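**Student:** generate coordinates for the sequence data below:
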Amino acid sequence: MHILGVALPERHFVKHALTHFYGIGNATAARLCARVQVHDRCRVRNLNETQVTALTAFLASPSNSPTVPALPLAAPDFAPPRLGAKFTPPQVQPPPDMLREIKLETDLRRQVRDNIAHQRMIGSYVGRRHAMQLPVRGQNTKSNAKTAKKLNRVERWA
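**Tutor:** All right, here's what the predicted structure looks like:
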């Protein structure tokens, strides 16, 4: 099955298949499945058309998706009965929706590329390591053969 140009394996659980999208990990995939009401153990081949449509619509534009209700299990005007006292339910703020800010595929790749270009432009240590195609996050370069080959390269003119 293809969703937005990404091939999802038919035999995988939906939660694991969604990690094929660039920018979606395990935790985000679990939240996304809960958001579009897909069971944990549902496989991609068992999705019905409404679930596929909901998933595609959300991934196409997460910022335009409908908001999650603050109290999904009770009506907002629900109040437990009190004897003799007038009870006003507290105002509940909905938790911030992390999935509305998600960036996927091309947008995320562009953002990462721009961040690296910014690091190179300002001349930071990280930017210089990126420019030389060396490890950026403190990995060992002494004993790794591929990195040592880059470091000890000799320019030879034929």
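**Student:** switch to C-alpha atoms for all contacts and neighbour counts from now on
**Tutor:** Noted.
**Student:** can you pull out the helices in the protein?
**Tutor:** In the chain, the segments counted as helices under DSSP state H are 14-17, 26-35, 49-60, 105-122, 125-131, 145-151.
**Student:** show me what the longest one is packed against.
**Tutor:** Contacts of helix 105-122 with other secondary structure elements, assessed using 3 or more CA pairs under 8 Å, 6 or more residues apart in numbering; DSSP states H and E, are made with helix 125-131.
**Student:** compare with the first, here's sequence two:
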Amino acid sequence: MPRILSVDIPGKKRLEYALTYIYGLGLTTSREVIAKAGLDPAKKADDLTDEEITKLTAVVRADYTIEGDLRREIGQNIRRLISINSYRGSRHRRGLPVRGQRTKTNARTRKGARRTVGAVRGKDARSAAKVAAPAAKK
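**Tutor:** Down below sits the predicted model:
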């Protein structure tokens, strides 16, 4: 398992797929990185030499935002949207879909599990209901 940019890359996979384990690199981007570094995309990640790993690292560092920096940047963008009171920021704040999806039905992933809304009664009402329940059965 080679380590590229503090991420363990699966050694048994082809290089173009192994690089997608780095947050911020998808398949298309990993192919671009491999082409810029002048490597064979079909090569297994375990077969990389230290020199090839150095080439890959240099290309990625020069041209792409990845891992922690990318996560931080995305978080800052969301915080900025919230702070300027934009519509998208308010959707993020409430935990609702941001990109115009319907919420009357669906949107469960964003909203979370359903919260059951029931009648809240005081102690007196509950005890009266318990007394009334056996009488209703007769």
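**Student:** can you give me the TM-score here?
**Tutor:** TM-score of the superposed chains, computed with TM-score structural alignment, normalised by the length of the second structure, equals 0.72; 116 aligned residues with a CA RMSD of 2.3 Å.
**Student:** hmm, back to that, will you turn the helices of the first structure into TSV that also has mean neighbour count?
**Tutor:** Below are the helices of the first structure laid out as TSV (neighbours: other CA atoms under 10 Å):
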stretch	mean neighbour count
helix 14-17	22
helix 26-35	16
helix 49-60	15
helix 105-122	13
helix 125-131	16
helix 145-151	12
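**Student:** quick one, which of these is nearest to Q139 of the first structure?
**Tutor:** The closest of the helices of the first structure to Q139 of the first structure is helix 145-151. By CA to CA, the value is 10.2 Å.
**Student:** how about residues contacting that closest one?
**Tutor:** 134, 141-142 (CA atoms under 8 Å, 6 or more residues apart in numbering).
**Student:** nearest to R153 of the first structure, of the residues you listed?
**Tutor:** Set against R153 of the first structure, the nearest of these by CA to CA is L134 (12.9 Å).
**Student:** neighbours around that closest one, how many?
**Tutor:** 17 (other CA atoms under 10 Å).
**Student:** can you list the contacts of helix 145-151 of the first structure in JSON lines and add distance to L47 of the first structure?
**Tutor:** Formatted as JSON lines, these follow (distance: CA to CA, whole Å):
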{"residue": "L134", "distance to L47 of the first structure": "43"}
{"residue": "T141", "distance to L47 of the first structure": "47"}
{"residue": "K142", "distance to L47 of the first structure": "50"}
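**Student:** just the residues you listed now: which is nearest R41 of the first structure?
**Tutor:** Comparing the contacts of helix 145-151 of the first structure against R41 of the first structure with CA to CA places L134 closest, at 41.1 Å.
**Student:** counterpart of that closest one over in the second structure?
**Tutor:** Using TM-score structural alignment, the partner of L134 of the first structure in the second structure is L96.
**Student:** quick revisit: so which of the helices of the first structure is nearest L4 of the first structure?
**Tutor:** So among those, helix 49-60 is nearest, using CA to CA, at 7.0 Å.
**Student:** ok, back up a step: among the helices of the first structure, which is nearest H2 of the first structure?
**Tutor:** So among the helices of the first structure, helix 49-60 is nearest, using CA to CA, at 9.8 Å.
**Student:** list the buried residues in stretch 4-13 of the second structure.
**Tutor:** Under the neighbour-count criterion of 16 or more other CA atoms under 10 Å, stretch 4-13 of the second structure has 5, 9-11, 13 buried.
**Student:** of these, closest to S90 of the second structure?
**Tutor:** For the buried residues of stretch 4-13 of the second structure, the residue nearest S90 of the second structure by CA to CA is L5; the value is 35.0 Å.
**Student:** now do the closest residue to the closest one other than its chain neighbours against R3 of the second structure, distance only.
**Tutor:** Residue nearest to L5 of the second structure in three dimensions, not counting chain neighbours: T57, with 6.5 Å by CA to CA, 6 or more residues apart in numbering. As defined by CA to CA, to the nearest Å, T57 of the second structure lies at a distance of 10 Å from R3 of the second structure.
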